[in-house]
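Chemist: Sharing a model prediction with you, sequence too.
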Amino acid sequence: MADTFSFDVVSNFDQQELVNVIDQIRREVTQRYDLKDSGTTLEVEKETITVVANSEMTLQSIEQLLLQKAVKRNLSLKIFDFQPFEMIGGNRVKQQINLRKGLSQELSKKLSKELRDSIKKITVNIQGDSLRVTGKNKDDLQQAINLLKKQDLEVPLQFENYR
């Protein structure tokens, strides 16, 4: 039997599910009456989604579609960081949507400190964009998970490699 138990705290999302969401939106844009002739384009890069539309109202419709489809695909809405839209040439608007992935250094330090202060019997290590929580007792780790779940953070948290 193992001496210590551990788990990792990460902030991640399923990239393929995001691709599926974008494909569904593109399909709906070509079929829906109010969006059909709008010339709306969606482009996905590694960490951003760029939406170009002919009006602010169309942009808001696409934003609502994105949120609805993401929920249906079990993607957390916290991964989307909507930037303000900007006017571009030809009476068109453009919006960047940044995708949040990984824990920032400041957030990792904050979570690490809160866990160590509230549960004395665990150790927390920052490993790049994730946290490794270790302890001798599984109950302490469960308490740490519950403490993290109660936090209202700007990024979604997942718990992996529970050993």
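Modeler: All right, it came through fine.

Chemist: only C-alpha atoms for contact and neighbour calcs from this point on.
Modeler: Will do.

Chemist: how many neighbours does Gln31 have?
Modeler: The local packing of Gln31 (other Cα atoms under 10 Å) involves 12 other residues.

Chemist: who's in contact with the residue lying closest to Asp3 once chain neighbours are set aside?
Modeler: Once flanking residues are discounted, Asp3 sits nearest to Lys136: 6.1 Å by Cα to Cα, 6 or more residues apart in numbering. Each residue near Lys136 by Cα atoms under 8 Å, 6 or more residues apart in numbering is listed here: 3-5, 121-122.

Chemist: Pretty sure Lys101 is one of the things Thr48 touches, is it not?
Modeler: No. Using Cα atoms under 8 Å, Thr48 is not in contact with Lys101, being 10.8 Å away.

Chemist: circling back: so among the contacts of Lys136, which ones count as buried?
Modeler: Neighbour counting by 16 or more other Cα atoms under 10 Å classes 5, 122 among the contacts of Lys136 as buried.

Chemist: thinking again about what came up before, any idea how far Ala2 is from the residue nearest to Asp3?
Modeler: 9 Å (Cα to Cα, to the nearest Å).

Chemist: same question, Arg27
Modeler: 51 Å.

Chemist: for Gly102, same thing?
Modeler: Taking Cα to Cα, one finds Gly102 at 29 Å from Ala2.

Chemist: this is the comparison structure:
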Amino acid sequence: MAKDHYFDISAKLDMMEMKNAIEQAKKEVSTRFDFKGIMVEIDLNEKAKVLNLSSSSDSKIDALKDIVMSKMIKRGLSTKSLDEVKTEGISGGNVKVVYRIVDSIEKDEAKKIVKAIKDAKLKVTPSIQGDEIRVTGKKIDDLQAVIALVKQMEDLKAPLTFGNFK
């Protein structure tokens, strides 16, 4: 009897690594000459899964965003994990940008992934389980083909990870 193999597609984010990346970004900002004497704030709210960047101008916000993104990449985090929600002016001519931290696959994206897997006509069975997609099949080669297929999908917003390969 053939044993079924499976793996999970998810968008989990290691919040500890995210905190470390934010702390490193704060350290770099505190030592950079171009941020001396300027109001700069990097605030990570883990419970609400929100990252707030505040500074005195749009150019400083862009530099701040680049610093945070580079620290995330160095920590092995996907930059797709940050979804810009809004940019707003705050008191004193300062600018604030709010990012939502993406750590789950949304329903419509999950349906799009499942549809793409089914359209590929591979002998696998994808199923949506909460914020994960479980793909089951008899051959490991088919599962690896599914991973390659999903990685090629460029229009996805979530930072996908593949785990529980058994």
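Modeler: Thanks, I have it. Given the structure is predicted, the values throughout are model-derived calculations rather than measurements.

Chemist: Where does the longest strand along the first structure end up in the second structure?
Modeler: If you go by DSSP state E, the first structure has its longest strand at strand 92-99. Aligned by TM-score structural alignment, strand 92-99 of the first structure falls on residues 94-101 of the second structure.

Chemist: superposed on the first structure, where does the matching stretch end up, distance-wise?
Modeler: Superposing on the first structure and averaging over aligned pairs (mean Cα distance after the TM-score superposition for the first structure), stretch 94-101 of the second structure comes out at 0.9 Å.

Chemist: what does that stretch contact?
Modeler: Residues contacting stretch 94-101 of the second structure (Cα under 8 Å, 6+ apart): 49-58, 61, 81-90.

Chemist: and the residue lying closest to Arg100 of the first structure once chain neighbours are set aside, what is it in contact with?
Modeler: Distances taken as Cα to Cα, 6+ apart place Ile79 nearest to Arg100 of the first structure, at 4.7 Å, with adjacent residues excluded. Going by Cα under 8 Å, 6+ apart, Ile79 of the first structure touches 13, 99-101, 155-156.

Chemist: Could you identify the residue of the first structure that aligns with Val50 of the second structure?
Modeler: Per TM-score structural alignment, the equivalent position to Val50 of the second structure in the first structure is Thr48.

Chemist: Please report how far the residue nearest to its match when sequence neighbours are not counted lies from Leu141 of the first structure.
Modeler: Leaving aside its chain neighbours, Thr48 of the first structure sits nearest to Asn98 (4.4 Å; criterion: Cα to Cα, 6+ apart). Note on Asn98 of the first structure: its distance to Leu141 of the first structure, by Cα to Cα, is 32 Å.

Chemist: Of the two, which one has the most company?
Modeler: Neighbours were counted for Asn98 of the first structure and for Leu141 using other Cα under 10 Å; Leu141 has more, 21 against 17.

Chemist: ok, the more buried one touching Gly135?
Modeler: Yes. Assessed by Cα under 8 Å, Leu141 of the first structure is found in contact with Gly135 at 6.7 Å.

Chemist: which residues are in contact with both of the two?
Modeler: In contact with both Leu141 of the first structure and Gly135: 5-6, 122, using Cα under 8 Å, 6+ apart.

Chemist: Strands - which of these land there?
Modeler: Going by DSSP E, the strands hold 5-6, 122 from those.

Chemist: in the first structure, what residues pair with stretch 15-30 of the second structure?
Modeler: Under TM-score structural alignment, the match for stretch 15-30 of the second structure is residues 15-30.

Chemist: ranges for the strands of the second structure?
Modeler: Using DSSP E, strands in the second structure cover 5-10, 41-45, 50-55, 82-90, 94-101, 124-129, 132-137, 161-163.
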